[in-house]
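Participant: Quick one, structure for this:
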Amino acid sequence: MQEKALKQKKIAILGGGESGVGTAILAEKEGFKIFLSDKGKIKDKYKEVLENLEIEWEELQHSEEKIFDADVVMKSPGIPENVPLVLKLKEKNIPVISEIEFASEFTSAEIIGITGSNGKTTTTKFAHHILKSGNISAGMAGNVGDSFAKQVAENDYDWYVLELSSFQLDGIVNFRPEIAVLTNITPDHLDRYDNKLENYIAAKFRITMNQTEDDYFIYDADDENIRTWLKKNPVKAQKLPFSLERKFDNGAYLENNQIIIKINNTEFNMPTTDLSLQGKHNTKNAMAAATVAQLLRIRKQTIRESMENFQGVEHRLEKVLKINNVLYINDSKATNINATFYALESMESATVWIVGGVDKGNVYSDLLPLVNEKVKAIICLGVDNAKIIDAFGNCVDVMVETQSMDEAVKIAYKIAEKNETVLLSPACASFDLFENYEDRGRQFKEAVRNL
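Facilitator: Below is the predicted model of the structure:
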């Protein structure tokens, strides 16, 4: 699917959210005939963009004959691969691609692609922060900020740092990042992968499938799922591992509380105590981002300063307020067990833990040792809390069920004592009581400020 071949073609876009409308903006610029269709309602801000560009669109339905008339279909990442419409498109041999694939055809910028079950947003923002500090012309897109397609239409960057979900990677054909980062793989979104972990792992590794010997693949060498996959599946790109447990001639590791990064006989080092974000998982995120920066030959001093002043990500272990010497932490972005594991592991005082939401097949037993050690009370915040009560009922003396964020925070305020922590780290998706994890996090912060 080369650029010239795509010109003057018809594109159907499924989904009228950020990636769908971004694709429409770029397709319009590149001379496509466009039809955008959303089975749900399209937000007013997106309708306005479509109207201004005179793009044909519909909502609350899919007009199949118009969609089947397309030469290529861009499917938004939220739409599963196995819905009837997508299966019919594949039967008709109409290519179904992701916005990432489409946009990459129209930019000559070099790409840093970052994926993983956890840490990808922090690592993406970290890497972008270091690149900007090093005066490199770089955009940031994918799962963060404006869509990749919209940025390709409106900007001319030399580099893009893209946060990529497995759903976005499912729809790539030729997409090839010069630098690929895989932060870790733990069970997540298995409902979209026939409840098979190996299918989810394979989706994550699509990030490197088109890489060549000139490209780089940066990965967590402590992650068993990644190590096992790499033993069975060769990767063409040059491998740069990072680890808290072992050393490398080429890669990043820890020695005497120093991060050491060695690449082709150059060495970078920095004490972990100087990192703005603490915790083992953040040390790994920093290693991955600094390895990217080393490949781009950014000055060592610039990398160090960037890692000292990086502010982190909203809704990811975000310190909200201290009230009566109790610290309130917003970790609403923790939508799976592994993310919550990191959060509980980094707690340094007795913790009142707010947990719950839509369970994506969670196995809570991994958290038992940490809950026994760190958690003094559990506040369930979900429509169905049975699994959480079942898993942790014997671990804590106080367990409360709530149906609203206000109520959860007020109860936490009553339970938490001086020098303790209240942690919102749900380990679940948010769609039962909230619009999304951002809405959940903002409601938490508002409720804390209203105490």
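Participant: From now on I want contacts and neighbour counts done on CA atoms only, so please keep to that.
Facilitator: Noted.
Participant: and L423, how many residues sit next to it?
Facilitator: Residues near L423, counting by other C-alpha atoms under 10 Å, number 29.
Participant: swap that for D191, sorry
Facilitator: 12.
Participant: Give me the nearest residue to it, chain neighbours excluded.
Facilitator: Computed as C-alpha to C-alpha, 6 or more residues apart in numbering, the closest residue to D191 that is not its neighbour in sequence is K360, at 7.0 Å.
Participant: Helices of the stretch 51-200 of the chain, start to end?
Facilitator: Applying DSSP state H, counting those that start in this stretch to the stretch 51-200 of the chain gives helices spanning 64-68, 84-91, 99-104, 120-133, 148-154, 166-170, 197-205.
Participant: Please name whichever of those helices is nearest to F310.
Facilitator: F310 sits nearest to helix 120-133 of all the helices of the stretch 51-200 of the chain, at 6.8 Å, using C-alpha to C-alpha.
Participant: Pull out the buried residues from the closest one.
Facilitator: 120-131, 133 (16 or more other C-alpha atoms under 10 Å).
Participant: now swap in stretch 168-186 and tell me
Facilitator: By 16+ other C-alpha under 10 Å, the buried positions in stretch 168-186 come out as 168-173, 175-186.
Participant: Now show me the structure for the sequence below, then we'll compare the two:
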Amino acid sequence: MTKQRLVILGGGESGVGTALLGKAKGFEVFVSDKGKIKEKYKQVLIHNEIEWEEEQHTEGKILNVDLVMKSPGIPDKVDLVKQIRKKGIPVVSEIEFASRFTTATIIGVTGSNGKTTTASLTHHILKQELNVGLAGNIGESFAKQVSEEDYKNYVLEISSFQLDDIATFKPHIAVITNITPDHLDRYNYQFENYIASKFRIARNQTKKDYLIYDADDEEITNWLEKNPVQSTLLPFSLTKTIENGAYLDNKDIKITIDNKQIIMPTTNLALEGNHNIKNAMAASTVAHVLKIRKQTIRESLENFQGVEHRLEHVLKINKVHYINDSKATNVNATYYALESMDAPTVWIVGGVDKGNNYQELFSFVNEKVKAIICLGVDNQKLMENFGSMVDIIIETQFMSEAVKIAYKIAEAGDNVLLSPACASFDLFENYEDRGRQFKEAVRNL
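Facilitator: Take a look at the predicted model:
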């Protein structure tokens, strides 16, 4: 019997992980990357005798295969992808491919914001009592983990791009943290296309499966009214009383599933802010479904350290707090950051704008921001939106310079906040690189 041929487009974390799993499962594997493949990934491919190419796509090797796994970063409008689809070759995401080779219980977390924190917090709670991996958009690739140690449970952080290429993928528990306009450049600037993409997480679920979602989010509740799902619904809310699901009662989170209620105080939560109460509700609801002990959930919520580059306290210098929120790559994430500022703030913002509407930030900027430092190649939109709101607005294209300017402007008791509301690709490799450069610049002050 001839081997099935698998082509992988993109030689990054998900691509190389899929290559390892594909080879282990008997596929003939070829990895093709239009850019350069990082040295550490190249070494893995060479060591495992997997065929690869970089800085090109050889069409002859790609268009006569059985299956294509496409990295989430490659848009559908690329010519090669159109040709592959035209030939009827199935295109899947890493999440879809890997899920076919595991019988693990899968918890899938998606949303515009909060998904990394919610996925990390969920994993942090579950790992106290279960054998559980953390993968998807975070850490080591899902496919690699399935090929190497195949946990009994997985918490997956899943982006809309990964959901676009699923066919049979079905998490037992799906979480949608919230939906706000993001990545609209990939969805023909149609918000409803992006919402539909997020809801693919529940498309294969049955009523034995669960969908946990933010009942305060109008986009989510409106969509569910018009497009009902099969799943058992477990909403969470800060404002409503929820019969099945989670809600906030004074300072307690109350979670009810099948008439079993647990109560979690929020007074000692490690993470601050209303958005983190929601993340805690989502994670605790997952844990309650999986019958984790109440004591374990409570302790885990109290000792969870948070996620790097997400409202991360870096240093206090001359009584000024420096806060790294580089992971805020859209307006809604920056909204949460500014909302949680309790002192005058020097705000570092900017990067690649994905069609941002800055209006929802205006009241916070008027109330809390004393100076704005625009850190991007093109800052015109920021200047137009915020120029009249603050006395000081400065442009720069270097992180070290942005931090030095902030240091000069900030006074004792102020915050310096990096919360870009934009993607990082104009000046940085990715948001992690941007966050690390910020932290380094602060440490060098």
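Participant: before we move on, back to that, mind checking which of the buried residues of stretch 168-186 of structure 1 are in strands?
Facilitator: Per DSSP state E, strands hold the following members of the buried residues of stretch 168-186 of structure 1: 179-182.
Participant: if we can go back for a sec, of all the helices of the stretch 51-200 of structure 1, which one comes closest to M307 of structure 1?
Facilitator: That would be helix 120-133 among the helices of the stretch 51-200 of structure 1, by C-alpha to C-alpha, at 7.6 Å.
Participant: and for stretch 384-402 of structure 1, what span of structure 2 is it aligned with?
Facilitator: Under TM-score structural alignment, stretch 384-402 of structure 1 corresponds to residues 378-396 of structure 2.
Participant: For that stretch, which outside residues touch it?
Facilitator: By C-alpha atoms under 8 Å, 6 or more residues apart in numbering, the residues outside stretch 378-396 of structure 2 that reach it are 350-352, 358, 362, 365-366, 369-376, 402.
Participant: Please apply the same query to stretch 358-370 of structure 2.
Facilitator: 331, 335, 338-339, 341-347, 385-386, 389-392.
Participant: Swap in 7 Å and give it another go.
Facilitator: Residues from elsewhere that reach stretch 358-370 of structure 2 (C-alpha atoms under 7 Å, 6 or more residues apart in numbering): 331, 335, 338-339, 343-347, 389-390.
Participant: could you flag which of those residues are buried?
Facilitator: 331, 335, 338-339, 343-347, 389.
Participant: What ranges does the stretch 301-445 of structure 2 have for its strands?
Facilitator: Remark: strands assigned in the stretch 301-445 of structure 2 by DSSP state E, counting those that start in this stretch are 312-317, 320-324, 345-349, 369-375, 392-396, 415-418.
Participant: got a markdown table for those strands, with distance to Y154 of structure 2 too?
Facilitator: Rendered in a markdown table, the data for the strands of the stretch 301-445 of structure 2 read as follows (distance: least, C-alpha to C-alpha, whole Å):
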| stretch | distance to Y154 of structure 2 |
| --- | --- |
| strand 312-317 | 26 |
| strand 320-324 | 28 |
| strand 345-349 | 35 |
| strand 369-375 | 37 |
| strand 392-396 | 42 |
| strand 415-418 | 32 |
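Participant: how would you label I261 of structure 1: helix, strand or coil?
Facilitator: Look at I261 of structure 1: counting by DSSP: H, G, I helix; E, B strand; the rest coil, its state is strand.
Participant: which one in structure 2 is aligned with it?
Facilitator: Looking across to structure 2 (by TM-score structural alignment), I261 of structure 1 lines up with I255.
Participant: before we move on, what about T115 of structure 1?
Facilitator: T115 of structure 1 maps onto T110 in structure 2, by TM-score structural alignment.
Participant: list the contacts for its match?
Facilitator: 157-159, 175-177, 198 are the contacts of T110 of structure 2 under C-alpha under 7 Å, 6+ apart.
Participant: Which one of those is nearest to N268 of structure 2?
Facilitator: Nearest member of the contacts of T110 of structure 2 to N268 of structure 2, counting by C-alpha to C-alpha, is T177, at 21.8 Å.
Participant: if we can go back for a sec, just so I know, which of the helices of the stretch 51-200 of structure 1 lies nearest E314 of structure 1?
Facilitator: So among the helices of the stretch 51-200 of structure 1, helix 120-133 is nearest, using C-alpha to C-alpha, at 9.4 Å.
Participant: quick one, what contacts the counterpart of K144 of structure 2 in structure 1?
Facilitator: Counting by TM-score structural alignment, K144 of structure 2 corresponds to K150 in structure 1. Residues in contact with K150 of structure 1 (C-alpha under 7 Å, 6+ apart) are 22-23, 25-26.
Participant: ok, now with 8 Å
Facilitator: K150 of structure 1 touches 21-23, 25-26, counting by C-alpha under 8 Å, 6+ apart.
Participant: okay, those residues in JSON lines with distance to S63 of structure 1, secondary structure and neighbour count next?
Facilitator: Listed next are the contacts of K150 of structure 1 as JSON lines, based on distance: C-alpha to C-alpha, whole Å; DSSP: H, G, I helix; E, B strand; the rest coil; neighbours: other C-alpha atoms under 10 Å:
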{"residue": "V21", "distance to S63 of structure 1": "18", "secondary structure": "helix", "neighbour count": "26"}
{"residue": "G22", "distance to S63 of structure 1": "21", "secondary structure": "helix", "neighbour count": "24"}
{"residue": "T23", "distance to S63 of structure 1": "19", "secondary structure": "helix", "neighbour count": "33"}
{"residue": "I25", "distance to S63 of structure 1": "21", "secondary structure": "helix", "neighbour count": "22"}
{"residue": "L26", "distance to S63 of structure 1": "22", "secondary structure": "helix", "neighbour count": "21"}
